[in-house]
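> my questions concern the predicted model and sequence given below.
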Amino acid sequence: MLKDLFTKKKKYASVPSEQAKQDVPEGIMTKCSNCKKIMLTKELKKNMQVCISCSYHLQMTARDRLLCLLDESSFEEYDEGMVSENPLNFPGYSEKLEKDRQKSGLNEAIVTGKGKIDGHPAVFAVMDSGFRMGSMGSVVGEKITRAIERAIEEGIPFIIFTASGGARMQEGVLSLMQMAKTSSALKMFSDNKGLIISIMTHPTTGGVSASFASLGDYNFAEPGALIGFAGRRIIEQTIREDLPEDFQTAEFLLKHGQLDAVIHRHQLKESLANILGIHQNGGGSQW
């Protein structure tokens, strides 16, 4: 009997570790990066990647964003087959590009094309942080420039969604050149009385925030989006001062006059449709 007390199998399961509690089945459930609530991925997708609990705006793929915004079957994609090369022979860059193509299902970090919102036509450029963190390389800049030129030809507005970690280091100065290239194209578009709408999503940083992301006639952002050029720590070390907690958030920029509005994702389609309608009906656009 005494022996049995030491050899008997345990009747009770062990308490799982904290790590085990936090593990989420891949693809089935998604954890909010803000409030940590775990939700069914399909329910989160129905809610446009907005947390059901705290309304935090999770990152969204370019194609999902277009699907939520545009009229059904109205999208015509431009330059889908354009792919980046490795012009500087940067070690491992080609392999990373191929890996991102397979992971994201995209050839580059941006999708461009023509579509309609409530019947109003526009040219769209939508960045995707799932491909090289939405970084700006030569192909990204070229696709944006070509999209702007198509908008000029058709005389319709240009709408861009940004989500980027900045310039792509593997392409060096060729990446930085895209800042001037896209900015020049937008200036030409503006001179032709074109309407430019920029929507900055989380995150929009570096050379992207310092160029085409900030050159809209309307500059909007999603709630809580990180928007800025240099990182917080670098700025604090440079100016030798502590920055506000909400520094470089969409709300901070709105308060200081750098944005026209912060728009919840659920209200964005209606807001864009209203703006397009106003300009189409005598608000200064040529189309």
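Thanks, I have it.
> going forward, measure contacts between C-alpha atoms and count neighbours the same way
OK.
> where along the stretch 51-200 of the chain do the helices fall?
62-69, 93-104, 138-154, 172-191 (DSSP state H, counting those that start in this stretch).
> so which of those helices gets nearest Gln49?
The closest of the helices of the stretch 51-200 of the chain to Gln49 is helix 62-69. By CA to CA, the value is 9.4 Å.
> buried stuff in that closest one?
The neighbour-count check on helix 62-69 (16 or more other CA atoms under 10 Å) flags Ala62, Arg63, Arg65, Leu66, Leu69 as buried.
> again, but for stretch 179-186
Quick answer for stretch 179-186 (16+ other CA under 10 Å): Met179, Lys181, Thr182, Ser183, Ala185, Leu186.
> ok, and here's another one to check against it:
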Amino acid sequence: MSLFDWFANRQKPKSPAKDRQEREIADGLWTKCPACSTLTYTKDLHSNQMVCVECGHHLRIYADERVEQLIDPGSWQPLDLDLRPVDPLSFRDRKAYSDRLRETQDKTGLIDGVQTGLGQLDGLAIGLGVMDFRFMGGSMGSVVGEKLTRMIEAASRDRRPVIIVCASGGARMQEGMLSLMQMAKISAALERHRESALFYVPVLTHPTTGGVTASFAMLGDIILAEPKATIGFAGRRVVEQTLREKLPDDFQTSEYLLTHGFIDAIVPRTQLKKTLAQLIRLHQPSLSVTASQLDSTSLEPASNGGEVLSHLMPKASTVPNSFPDSLPAKFRSED
């Protein structure tokens, strides 16, 4: 027997009761940041909206927490709680779609992958849809599409701006064309909302991909995203294999999309509610706001190195007075 073995045998094993007690104390008390590995007291992390206080990494949160963070207390009116998904195609992969739905509902306590409703954000009446990645990767099926469409239509009737928080792997393949048609249905509802001169802001969170990106996620008057969110259509490996070339390390991140003009601003989660309220006051036709009423802190550089709102505000000197003035001289009539 080696000296190491002798010392190891002399160690008294922990009693099961003591070991169980230590695990009970540790479970859920601390949360490890997946980006910087910092251990943070979970209660403090929740008070900071699940944003790491050390590195600013945005941990994943779900629909209930989003609603709580964005909607004023006591003002939330959920819509269409009775809508439930079905299996119209009797689809089966490794297991039947109906079984997969039932298992996911039991595991998550959710009916489907989105919550919709009407409420107030900083005293402003809005329509809100929040996708929940826990439910089959936030995939967009017929219930997700129907609930979002009904919410947009309700907001249009009440002349409310619409905010949709996106987190999705795309269209739900188990529903086939019924899933794909939701892209057009939601987009059509948003077009009618736009024709009523109402405001729409999608908030792209990690991840926003597939058919959601290809439809309503990119149709906003102003498109916001959380820092370092994955945003794209096809997966990175699919794109690389198709193009047969190596993609940049930051490809399909919110920072890459901001640099290339696909989104308008990256907003840290802790500033999201205030930023949305200011944008609504700027853009909603029925509301007015002057520059002096804006909180000056909104125009300071954000932690990501860009400005949250200042570059979104129109500059009068760059806006043509009329449509013909915006055309090159050779295309203007000489009346």
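Great, that's in hand. As the structure is a computational prediction, the values presented were derived from the model and not from experiment.
> which of the buried residues of stretch 179-186 of the first structure sits closest to Arg232 of the first structure?
Ranked by distance to Arg232 of the first structure (CA to CA), these are led by Met179 at 21.8 Å.
> list the residues that contact the closest one.
Gly141, Gly207, Val208, Ala210, Ser211, Phe212 (CA atoms under 8 Å, 6 or more residues apart in numbering).
> go on, Arg101 of the first structure?
Applying CA under 8 Å, 6+ apart, the residues near Arg101 of the first structure are Asn107, Glu108, Phe131.
> quick one: what's aligned to the first one in the second structure?
Yep, that's Asn107 of the first structure we're talking about. Using TM-score structural alignment, the partner of Asn107 of the first structure in the second structure is Ile111.
> now the last one
Structural alignment (TM-score structural alignment) places Phe131 of the first structure against Phe135 in the second structure.
> Gly165 of the first structure now?
Match for Gly165 of the first structure (TM-score structural alignment): Gly169.
> now do Tyr93 of the first structure
In the second structure, Tyr93 of the first structure lands on Tyr97 (TM-score structural alignment).
> from Ala225 of the second structure, how far out is the nearest residue to its match once chain neighbours are set aside?
Leaving aside its chain neighbours, Tyr97 of the second structure sits nearest to Phe91 (5.5 Å; criterion: CA to CA, 6 or more residues apart in numbering). Distance, Phe91 of the second structure to Ala225 of the second structure, using CA to CA, to the nearest Å: 34 Å.
> returning to that earlier point: what about the nearest residue to the match of Phe131 of the first structure once chain neighbours are set aside, distance to Gln174 of the second structure?
Spatial nearest neighbour of Phe135 of the second structure, excluding adjacent residues (CA to CA, 6+ apart): Gly113 at 5.0 Å. Note on Gly113 of the second structure: its distance to Gln174 of the second structure, by CA to CA, is 14 Å.
> repeat for Arg84 of the second structure
For Arg84 of the second structure, the distance to Gln174 of the second structure equals 15 Å [CA to CA].
> those two: which is more packed in?
Between Arg84 of the second structure and Gln174, counting by other CA atoms under 10 Å, Gln174 is the more crowded of the two (20 against 12).
> and that one, what is it in contact with?
Counting by CA under 8 Å, 6+ apart, Gln174 of the second structure makes contact with Leu89, Phe91, Arg92, Tyr97.
> am I right that the second one is in contact with Glu175?
Yes. Checked against CA atoms under 8 Å, the pair Phe91 of the second structure and Glu175 is within contact range at 7.5 Å.
> looking at these two, which one has more neighbours?
When neighbours are counted by other CA under 10 Å, Phe91 of the second structure and Glu175 differ, and Glu175 comes out ahead with 20 against 14.
> wait, the more buried one touches Val86, no?
No. Taking contacts as CA under 8 Å, Glu175 of the second structure lies outside contact range of Val86: 9.1 Å.
> re earlier: inside helices: which ones of the contacts of Met179 of the first structure?
Among the contacts of Met179 of the first structure, the residues falling in helices (DSSP state H) are Gly141, Gly207, Val208.
> need the contact list for whichever residue in the second structure pairs up with the last one.
So that's Val208 of the first structure. Superposed on the second structure with TM-score structural alignment, Val208 of the first structure falls opposite Val212. Contacts for Val212 of the second structure (CA under 8 Å, 6+ apart) come out as Met140, Cys166, Ser168, Gly169, Gly170, Ala171, Met183.
> any idea how far the residue nearest to Met131 of the second structure when sequence neighbours are not counted is from Gly211 of the second structure?
Once flanking residues are discounted, Met131 of the second structure sits nearest to Val114: 4.2 Å by CA to CA, 6+ apart. Distance of Val114 of the second structure to Gly211 of the second structure, given as CA to CA: 15 Å.
> between those two, which one's more packed in?
Comparing Val114 of the second structure with Gly211 by other CA under 10 Å, the one with more neighbours is Val114, at 29 against 24.
> quick check, that one in contact with Arg134.
No. With contact defined as CA under 8 Å, Val114 of the second structure does not count as touching Arg134 (10.0 Å).
> deepest of the helices of the stretch 51-200 of the first structure, which one?
Comparing these by mean neighbour count (mean count of other CA atoms under 10 Å), helix 138-154 comes out on top with a mean of 21.
> give me the angle between that helix and helix 172-191.
Counting by axes from the mean of the first three to the mean of the last three CA atoms, to 10 degrees, helix 138-154 of the first structure lies at 10 degrees to helix 172-191.
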